[in-house]
Structures are given as structure tokens and as C-alpha cells.
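Trainee: sequence and predicted model, in that order:
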Amino acid sequence: MTTPLSLTLSQKVRNLKPSSTVVVSSRALALQRAGVDIISMAVGEPDFDTPPHVIAAAKAAMDAGKTRYTAVNGIPELREAIAAKLQRENGLTYSPDAVTVTSGGKQALFNALFALLDPGDEVLIPSPYWVSYPEMVSFAGGVPVAVPTTSESGYQLDVDAVRAAITPRTKLLMLNSPGNPTGAVFPESTLRELAALAQERDLLIITDEMYEHIVYDADQISIARFAPERTLTVNGASKAYAMTGWRIGYAAGPLALIQAMNAIQGQSTSNANSIAQWAAVAAVTDSDAFIERSRAAFRQRRDRIVAGLNALGLETPTPQGAFYVLTDTAPIHPDELEAARLILDEARVAVVPGTDFAAPGRVRLSYATSLEKIEEVLDRLKVLLDSR
């Protein structure tokens, strides 16, 4: 007789919370498959097709037989292209050896946190934050420490609040500008002060700049300009070049940290997809026209959804970047989880509750969708509000 398996998962896994974005998206997809007319505003994914020249580069790579393993840290051509991009667009100087290519930006962040954190090390994270940041920190053995911002300030970060949150266990400051879910873009003055604070208190900085090209009313500046020796810059191809499914991320920073991240990747996934890497060379090298067109479309969508939501009485700050809004749903329900449920079940619109973003009383909507769908969402929300 076979003995039943007694499966005990690790404490790390038992403590790990699933991404609320993924949970909501999965439920929305299940409803759509069941024939329910759902409009999803949950996923942070551009609705544009990957640019033709990027697809052509992938096809050329396949035709040339570039389908084998690559170096763990990425093909030299892509690392060289990324280093050139960082110099050209961000004013940052890195050798290709100080650049590593990963399977999406998440892996770059994971590799960095596992390379840097010992049990109990604290990581300061401005909130509201992307749902994965605290989970990643905890999974790596660290302790996430939220540094709150407010909607009244446009979710701008107060350097004095960061200073007050520092303890003897603080090791890292994680930044995300432009931010998900807030759309906040930190100005040069704030970044200079944070860089000086990191120098003063011997902190390391991880800056996630995945949305750097989706900025409307501000200048996107890399904090690594002011503290290059203690900053890891993380980015990727997903948002700027509409390449979410290609899974190409990258990081650039101090060589010793990059080498440690490469060692971790060498024992986990090894190299990122070889064909996607060759596609990313084309994307990083020549996509200015595509970026300008998509940014103009996102700006138009942002302006419409912000105006529409506020007109409905759902207070919504105007984001400076990315393609999300954080909306106060008190007129629907004071609890954001219940509000999100009502919006899905009654208005047939999928949104993400702000709970896991540390944004109580709010939901996140992604406006990476057409103006027609945005108008339909506003109409559905009006019907829901009129029924309250």
C-alpha cells in the first residue's frame, strides 16, 4: 500500500503572498472565458504590438541559428547596447561587464536582493509600492520597511521621512520612479538629497526605472548619476518597447554586485532567452519613434481617465508617469477590497485593490488600453455609482 505523501512546504513559501495583480487578472480571465464581458484594467501591460523592427531582429536571429545557450549575463552585443543606452539616455557610464541581462526585471531585483541581504537587514520602500517589493525582500530574508507618501503631495517622497526610518539594520533603499502604482516621478532635488543621505548613512540603493520612458509632466532622472558607486539601476524591455512576454530585464551597477548576481543566476535560470536578447538589441538601439508615439497615446489616455474618474466623484491624483491611477473608491465602498469586488461583479471591470500596494481605500486602474475601453469603463462606473 502506498504511503500518502506528507508534504511540508518551507516557511518561506508559506509566508509568501501571491501577487494581488495576478490574482485579479486570473479571476478576470476566468470570467471572460466563461463568457462574461469583463474589461480588465488590472494588468500593467502596454496594449501595443512589439515594434516590427524588433520582431524582425528576432526572426533574423532564429534564421541565423542563434538559439543556443548564451553567457549567463547575456550576449555581449546586448550588454554593449545597454551600456550605450545608459550613457546616451541617462548619463551613466558602465562597462558591458557591469551590465547583466535577466529574465525580466523581477529576476534582476530578486538576484540583487539575494546577493545583498542577510537575515534581518532592513530595506526602506516608499509606499504605496509595487506589490512584489516587500514580498521579494522578505523572501530574501530581509525586513521591508514602508516609508509612506500621501496623495496630497502627489506621492512625492519626503527625505526627512526616509532619514527618520533609518535604523542600524537599514541596508537598502528601494526606489521606483516613475512609480507603480502612483505614477510619481521623483525630482532631481529629491534624488540628490537621497544620494547624499545614502552616502552619509552608508546605504545601498536599488532603483527600478522600468517606466522611465513613460513620463509626461516631469523629467525622469537616474539617481545613479549622483551615487553611482552605491546604486544598482534596474530596467528592462517590457514597458518601453511593448515586450512584456519576451522577458528581458537588465541591471547595471557596481561590478562586484553584478558578478554576485551573475553567480546567483548561473545557479538558477542561467541566461535569458537567446532570441529575445537579440530582439532587445534592436529595441534598445533604435526605438525612439515608437516610444514617442506610445507616450503620446498614454498621455491622452491618462488625461481622459483622470478627468473622467474625478468627474464621477472618485478622487484621482494626476500621475506624472507610468500608466496607472490610484482612485479613491469611498463613494463605492470604504473598504478597497469590497470596492474592487463590486466593481468587478457589478460593473464588470477588473481593478486591483490597493491593499497590497499599501494604498488603503484606493484601487489601481491601468490605462494601458484603448480610449474606447476607457470610455466604456467610465460609463460602467457611472452606472454602478448611480445605483449606490
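Mentor: That came through fine.
Trainee: switch to C-alpha atoms for all contacts and neighbour counts from now on
Mentor: Noted.
Trainee: quick one, longest helix in this structure?
Mentor: When every helix of the chain is counted residue by residue (DSSP state H), the longest turns out to be helix 288-311.
Trainee: buried residues, the helix or strand following that one. List them.
Mentor: On the C-terminal side of helix 288-311, the closest following helix or strand by DSSP states H and E is strand 324-328. By neighbour count on 16 or more other CA atoms under 10 Å, the buried set for strand 324-328 is 324-328.
Trainee: alright, now check it against this:
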Amino acid sequence: MKVTIHKLFDYLLETTASDPPECFIGFSLARSPKLKDFLPDLDPELSLDWNGKSFLGLPGLRQRVLDQAVLSLPLDSVLVTAGAAEANYLLFRQLVQAGDEIVTEAPGWPQAGVMARAIGARLVDVARDEARGWWLDPEAVARAITPRTRMIFLTNPNNPTGRLIPEAELRALAALADRHGLWLVVDEVYAGLEWGPPRPPSVAGLTPYGITTGSVSKALGLQGLRTGWMICRNPQVIRDAMILRENGSEIMNTLGEHIAEVALRPERLASALAQARAEGAETLDLLDRFVAAEPRLSWHRPEAGLIGLARVAGIDGESLARALLKPPYRTFLLPGSAYGLPHHIRIGAGGGPEARINEGLERLSAALHTIG
């Protein structure tokens, strides 16, 4: 079946192709470092060929991936991919067939819906409870399972609300996967940016059916490397995903993998996460005060990650977002319609000073008092 574009990417393509905004309220990744930050740790004689390297990815990087996830698994449990998005793609293509069902969360990462439609599978949404801070009820997930269910796909923290699945509930979901023999795929791209609750364990360590996906894109701001991974204890899943990847992005991104390995070295990772947490927490405090002061906005502050959803009163989120793109505002934020929530907007704490978020919030405030 034809792969359709999801609303989030469609909106980005439409609104950023020309006349770029001046301010951004909703960057989803930490401030990006510069290449010069890594040059002292890179060998100038480094060969950029992948011949003679493991097709699963650089062993040193795969070990760093396991270390940051606090998992004691064999190196061959990790496949390096072109970001978490490719890892998810490979798993959907490999593990789900036409007629199968995928249980997922709503709101959630739209890739699941795109892939379900392309494969001819059925997507079964389990609604997160906004009144309870976007809580996901494990029992509601259990009730959604049928004999046709093949996979449960979740994000932790949730993209786009920032709500965490705590360890006890994650273990309940892992037990559910064990009981029914279902793949439990959890995208953890924001792991490491928790604002209060501790980081939950990676699901690959909780059940043989658990598969963790992640990347250096969000928490470390290294989106341009296109370097991510999947972690799975089943060697056939890893091998089949590697073979499928050979027919897409092919073998490996040698330079990206070397830089990612440097970024995930323990001392360097701790320093980068500390900076991202400090900047993110400061901006989240700013967003918290802003939402509290605006009578037309309300939200549940994210427990982790850099984005959250704010409910808007009196105007749909997409009308507001599109109005903000035009003069005199020239400010970007993502409408909640990208996640099937027309009365919300996505606001975020990423991007650093280049996002000009203070100016953007002033312009958003002006729009809220003028539009609708």
C-alpha cells in the first residue's frame, strides 16, 4: 500500500519551505553542539569506509548504547540505525503484516499510524487521560488486545505530552507482552531528560519481547547525525532488521557512529545531559509561568523530555498556529492537530537561545489576546 504522509510532517513541509519563522516555541531537541566540540576526540586518519566493520554498528558505540540504558546484554543485542525513526520503521516492516493489529497510545508518535496504513494493519488507539495528566492505563492497553494483536508501540516519555510510564506500570505492560506473546516496542528518544520521577528501566531488559529504540537526537541535540538504535534480546529480530536496513539506508554511517560513540562516553554524556537538563528546566519554568498567566491556555507540565501539549480555549490550535506564522508574529509552534488533538498546541523547551523563545512567547500572548 502507498505510504501516506502524517499530519506532523505535512505541516512542517508546508510551513517551513519558505519564509522561515523568526521565533520557535516548540523545538523538540536540546541545543545542538558544534562539530568542533568533537574534533579533539576524533582521529584525523579515521577511514570513512565501512569495510571491515561490524554490520550491526561500531562495537564501541553499541556498548555505549547498552551502558546508557543500564542493560547487561550481549553487544549483538544492539543494531545501530539511522535514528530511532529507522529503528521503528524496520520493526514495523519486519514484525507486522497485513491484517495484524498494533496497539498504541493516543496521543502518540504518528509514525505508528503511517506504518499501519502502509502495511495494511489496523491501529488500535488507547487514549491517554488528559484529566489525569495524560496517564496511560495499563488495563486499558490489556483490554485493547485481541487475537490479531501483534505489537504494542509506545513512547516513554510520551511524545508529545512528556508523561512518563513509571516502572511499576512498565513492568505490568511487560508482563502483558509475556502473557500474550506480543512485541512491546518502546521509543525512548527523550530518555535522560527526566524532571522529577526517575528514568524508567529500558523495556528490552524487562521481557524477551521488549524492544527499546532510541537515538542521540533529542536529549543530546545530535539530530543531524542520524544515529540511533534498537535493543532486542532476540537475535533473529536484530538480524532480520539488519538485512532489511541493507535494502534501505544500507550499512552504516561511519562518521556519525564515531561521533555518537564520543557523545555517549560516560563523562561526556553526564556533562551534556546536565547542561540539557539545566537549560530545559529553566525554559520549562518559563513556559509554566506563561501558561499560568494566559487565561486561554492550560497544560500538564511534562515529567520528562522537552515538549508538552497545551489546551487552547476559544480557537482551534491549527488556526492559531497558522496565524502565528504570518506577520507581525512570524513565530512557529506545532498545532495539536498533528496528533489528532485540534484544541491543543505543542510547546517546547528545546533549541537554546537560537529559538528566541522569550520573543516568541510575547508574540503568542499578543495573538491570544487578538485572535478568535
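Mentor: That came through fine. Source: prediction; values computed, not measured.
Trainee: TM-score for these two?
Mentor: Once the chains are laid over each other, their TM-score by TM-score structural alignment, normalised by the length of the second structure reads 0.91; 364 aligned residues with a CA RMSD of 2.2 Å.
Trainee: what would the buried residues of strand 324-328 of the first structure look like in TSV with distance to residue 303 of the first structure?
Mentor: Putting these into TSV (distance: CA to CA, whole Å) gives the following:
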residue	distance to residue 303 of the first structure
324	11
325	11
326	14
327	14
328	17
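Trainee: and which of the residues you listed is nearest residue 161 of the first structure?
Mentor: residue 326 (21.8 Å; CA to CA).
Trainee: so what does that closest one match up with in the second structure?
Mentor: For residue 326 of the first structure, the aligned position in the second structure is occupied by residue 309, per TM-score structural alignment.
Trainee: can you give me the helices for the first structure?
Mentor: Assigned by DSSP H, the helices in the first structure fall at 11-15, 20-33, 52-63, 76-90, 105-116, 132-139, 159-165, 188-201, 255-266, 274-285, 288-311, 336-345, 371-386.
Trainee: so which of the ones you listed is nearest residue 147 of the first structure?
Mentor: Among the helices of the first structure, if distance is taken as CA to CA, the winner is helix 159-165, at 6.4 Å.
Trainee: just the buried positions in the closest one, please.
Mentor: By neighbour count on 16+ other CA under 10 Å, the buried set for helix 159-165 of the first structure is residue 162.
Trainee: average distance between it and the second structure?
Mentor: When the second structure is superposed, helix 159-165 of the first structure averages 1.2 Å from its matched positions, counting by mean CA distance after the TM-score superposition for the first structure.
Trainee: residue range for that helix in the second structure?
Mentor: For helix 159-165 of the first structure, the aligned range in the second structure is residues 138-144, judged by TM-score structural alignment.
Trainee: now do stretch 357-364 of the first structure
Mentor: Using TM-score structural alignment, the residues of the second structure aligned to stretch 357-364 of the first structure are 339-346.
Trainee: same check on stretch 114-126 of the first structure?
Mentor: Correspondence between stretch 114-126 of the first structure and the second structure is established over residues 93-105, with TM-score structural alignment as the criterion.
Trainee: which residues sit against the matching stretch?
Mentor: Residues external to stretch 93-105 of the second structure that are found in contact with it (CA atoms under 8 Å, 6 or more residues apart in numbering): 112, 115-116, 119-128, 136, 141, 144-145, 148-154, 240-241, 244.
Trainee: what's the match for residue 19 of the second structure in the first structure?
Mentor: With the correspondence set by TM-score structural alignment, residue 19 of the second structure lines up against residue 31 in the first structure.
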